[in-house]
Every structure is written in C-alpha cells, then in structure tokens.
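Chemist: I need the structure of the sequence given here:
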Amino acid sequence: MTGTSGAAQGRTAARRKRVPRQVREQQIIDVAVRVFAKRGYHAASVDEIAELAGISKPMVYLYLESKEGLFLACLRREADRLVVAFQEAARGAGAAPELRLYAGLSAFFAFVAEHRDSWVVLHRQASELTETIAGAVAEARRAVMAEVAGLVRDGISDSGQGGRLGAEDADFVAHALVGAADSLTDWMERNPGQGSDGMALRLMNMVWVGMRDVLDGGAWLPEA
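Modeler: Just a heads-up that it's a prediction; the model follows:
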C-alpha cells in the first residue's frame, strides 16, 4: 500500500514539474541569448545551453530543431522586443513626429543598454553567420526602418513640403538615422554616462535639425 502511494505521489510531483512548452521554450531562449552573447555562435555549445536551462540536450533539439534554429529563435524574439519597444515609446509620445522619433530612439538606446546580451546577438554576431540568419537580421532591420521612415514621412507632411520631398527622401533619412543609431551603440558602451535620453537627444540634434532646415527649403551645395 505504501509503495503504491509513493508511486502515485511521484507521478503527481512529475506532473507538477511539467512546464508548458511555450514557457520552456522561452526559458531555453533566455539561456541561449546569454551563452551566444558570451561565447559567440560557433563556440557556443548546445550542451552548455541545455545544462544551464536544466533540461537534456535532446529536449533542446525537440523544441528548436538545431543550433541554427535556436539562434534564429533568439534573434527573432529579441528583434521583436526591440521593434515593440520603439513602437510603444513612439506611439505614447504625442502627435508631433519629432517627439515620437525622439521617444523611439530613446527606447532603442535604452533597450541596447538594458539588454546588452540581446544586442550583441543582434548587432555583432548575426550578420557574420548563415544566409538564413542574415535574412532574419535584414527582416528585423526593415521593421525598424519602416517605423522611422513613417515618422519622417509624417514630418514632411506636417511641414507642407510633401510636394517637394517624398518617400525616397524619407527612406534616405531613415537609413541615415538607423545606421547612425546602430554605430552609436558602440560609442555609448565606451561612454556609459550618456544615458538613453542623452543619446537620442544628440542624434536628433545631429540629424533632425538638419532635416528641419531641408524642410524649410534650405540646401547645401559645394562651391563651383
């Protein structure tokens, strides 16, 4: 009787310890982001990730199929988080396009500062890997670019310059802003006292002030 009771208790305890697949997958990704950021894609070990996640190596493959699949899951989740952080900050900043852009850029720099492992995976490692991974990076970048370009188009429209400046100009400015923000994350790491708001303010003053002059009809041309 005691043995039967003990077996039943063991089965009950096992059921309690079962974690829903979605939760377990996120736990694996949490660990994998840290390991990939620390060791790099090639040196990272699925064995280490499994051990730190408290599961077996076959279980990692069951959930995410391969090391590349695991890295892609990390990349896509963190890219989605970054895009959502930008979107939510921009949408909560009022009607003026420049205020929404400033808020979005500040959220971008805050994400990089607060989720350094995520940014290492997104920014420093992914572009050097397989074509599939590079494609996922490009997709994430396009999502951020679309948000920025939309805000720039709104700025052009609000200025009344929609007849003189168009989608190509907005796309150009979006690429300049996103490229600058990407490269400035390394500068921010070397100058930690700046803060995300300070970084966004500096970038706005470098780019948006010039953009405002263009919207007012100004242009620079080299002397003949």
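
Chemist: From here on, just use CA atoms for contacts and neighbour counts.
Modeler: OK.

Chemist: Just to check, S106 is in contact with L203?
Modeler: No. With contact defined as Cα atoms under 8 Å, S106 does not count as touching L203 (9.8 Å).

Chemist: Just give me the longest helix of this protein.
Modeler: For the chain, the longest helix by residue count, based on DSSP state H, is helix 131-159.

Chemist: Could you pull out the buried residues of it?
Modeler: 133-134, 136-137, 140-141, 144-145, 147-157 (16 or more other Cα atoms under 10 Å).

Chemist: Also this sequence, please, to line up against the first:
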Amino acid sequence: MMDAAVRIFGQRGYRAASMDDIAELAGVSKPLVYLYLNSKEELFGACIRREAAALVDAVRDGVSAAGGDSADRQLWAGLRAFFGHTAERPDGWAVLHGQARTQGEPFAAEVAAMRAEVVAFVTSLVVAAAREAHGDPSLPEREVAGLAQALVGAAESMADWAGADASVSAREAAATLMNFAWVGLGGMLEGRGWVSA
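Modeler: Sure thing, here's the model as predicted:
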C-alpha cells in the first residue's frame, strides 16, 4: 500500500492523488486503506517519513561502505549512494523534494528535519576533511558549515536534473558535484578534476 501511495503521490502530486487510485494500484479496498491510516494526510505523512528514512539510510550506508577512507572518498561514496537512491526511487524523491515542501506544515517540517540530518552528516565529513587539510584538529565546525549547506542544496538540484535526463548516471552526477565541490570551479576551468578511481 505504501509503495502504491508513493507512486501515486510522486507522479500525480498530493492534491491530484486520490485514495481510490491508491487503493486500486495497491489491489486493496479503499476501506482497508482507511483502516490502516485514517486520512490522505496521514498516508502522505507516512510516505514522507518512509522515503526520508530510506534516503538517509542509503547515504549513511554509502559512506559506511567507504569505511576508514579519506573524507573525500567517503563524500564520493555518499554522493553516489544519494544519486543512486534518487534514480532508483524517482517517485520517492518527487514526494520528498517536489511534493512535501509545497504542501505546508507539517509536511514541510518533516522534510526539513530529514534535510537537517543530512546536512549535519555532510558537515561532519567536510569538517574532517578541512581539519585534515589545514592540519588543525581544532578548526571550528562553523568555518565549513555553510559549505555543507551548499553541497546538500546542490545535490538536491542535481538529483532533479539527473531525474529529468535519463542519460545522466548516478556516478556522473556524483562526479560532477565532486568536481564542483572538491576541486572548485577555478580548478575545473583550468582542466583539473577530482579523480574517482
């Protein structure tokens, strides 16, 4: 039922989605949908929470797989996981990034909480890299916190871009963002790029 709801909400939008359509796609009766969740609002909130948790888990798992690698390798793994997840679950991404933010409270607050968790996680990676690069283990987190915000915002925009162009792979999207974030625009214009392998 949740898969059907995410698909309907993601493809049609919250306002145009109907409980009848969700029940039909799920192969259950409409009363059964209402038995589990009392309203369309509750169902949409449950979809947001499920998709947010899956996205955060995917990013964390990607970074964990990089283990004790350097911060740039961990970030690379996290970005690949993020773009891979949004490509594999476009309806879930549409619910989180396209629908929930525009439907007001409490939906926007749920997405904001998920985003804050991702930003905090990315901040920890960027702080570790900056401290390593500067040779200063006491470098304040505040010095790089804005970079994490910018990186997450760029990743969100690029997920929309990659979702609209099926020829863009998760790896390509991650490499583009790594080049922009890690090497910087100046380095890219000079032909220097971040090397993934």
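
Chemist: rewinding a little: tell me which other helices or strands the longest helix of the first structure touches.
Modeler: For helix 131-159 of the first structure, the helices and strands in contact under the criterion 3 or more Cα pairs under 8 Å, 6 or more residues apart in numbering; DSSP states H and E are helix 67-91, helix 97-114, helix 167-190.

Chemist: Tell me how far that helix lies from the chain's centre.
Modeler: 12 Å (Cα atoms, centre = their mean, to the nearest Å).

Chemist: Tell me what angle it forms with helix 67-91.
Modeler: If you take axes from the mean of the first three to the mean of the last three Cα atoms, to 10 degrees, helix 131-159 of the first structure sits at 10 degrees to helix 67-91.

Chemist: Just give me the match in the second structure for G179 of the first structure.
Modeler: Residue pairing (TM-score structural alignment): G179 of the first structure is matched to G153 of the second structure.

Chemist: sec struct for the residue in the second structure sticking out farthest from the centre, please.
Modeler: Farthest-out residue of the second structure from its mean C-alpha position, per Cα atoms, centre = their mean: P31, at 32.9 Å. Secondary structure state of P31 of the second structure, per DSSP: H, G, I helix; E, B strand; the rest coil, is helix.

Chemist: any idea how far the counterpart of it in the first structure lies from D47 of the first structure?
Modeler: Matched to the first structure by TM-score structural alignment, P31 of the second structure sits across from P58. P58 of the first structure is 9 Å from D47 of the first structure, where distance means Cα to Cα, to the nearest Å.

Chemist: still on that earlier bit, mean neighbour count added to the helices and strands packed on helix 131-159 of the first structure, as CSV?
Modeler: Output for these, formatted as CSV (neighbours: other Cα atoms under 10 Å):
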stretch, mean neighbour count
helix 67-91, 19
helix 97-114, 22
helix 167-190, 16
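
Chemist: Redo the ones you listed as CSV? Include distance to G6 of the first structure.
Modeler: Rendered in CSV, the data for these read as follows (distance: least, Cα to Cα, whole Å):
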stretch, distance to G6 of the first structure
helix 67-91, 38
helix 97-114, 47
helix 167-190, 56
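
Chemist: Excluding chain neighbours, what is closest to the alignment partner in the second structure of L72 of the first structure?
Modeler: Aligning on TM-score structural alignment places L72 of the first structure opposite G45 in the second structure. Taking Cα to Cα, 6 or more residues apart in numbering, and ignoring the residues beside it in sequence, G45 of the second structure has F107 as its nearest neighbour in space, at 6.4 Å.

Chemist: quick one: the equivalent of that neighbour over in the first structure and A73 of the first structure, what's the gap?
Modeler: Applying TM-score structural alignment, one finds that F107 of the second structure aligns to I133 in the first structure. Applying Cα to Cα, the value for I133 of the first structure to A73 of the first structure is 10 Å.
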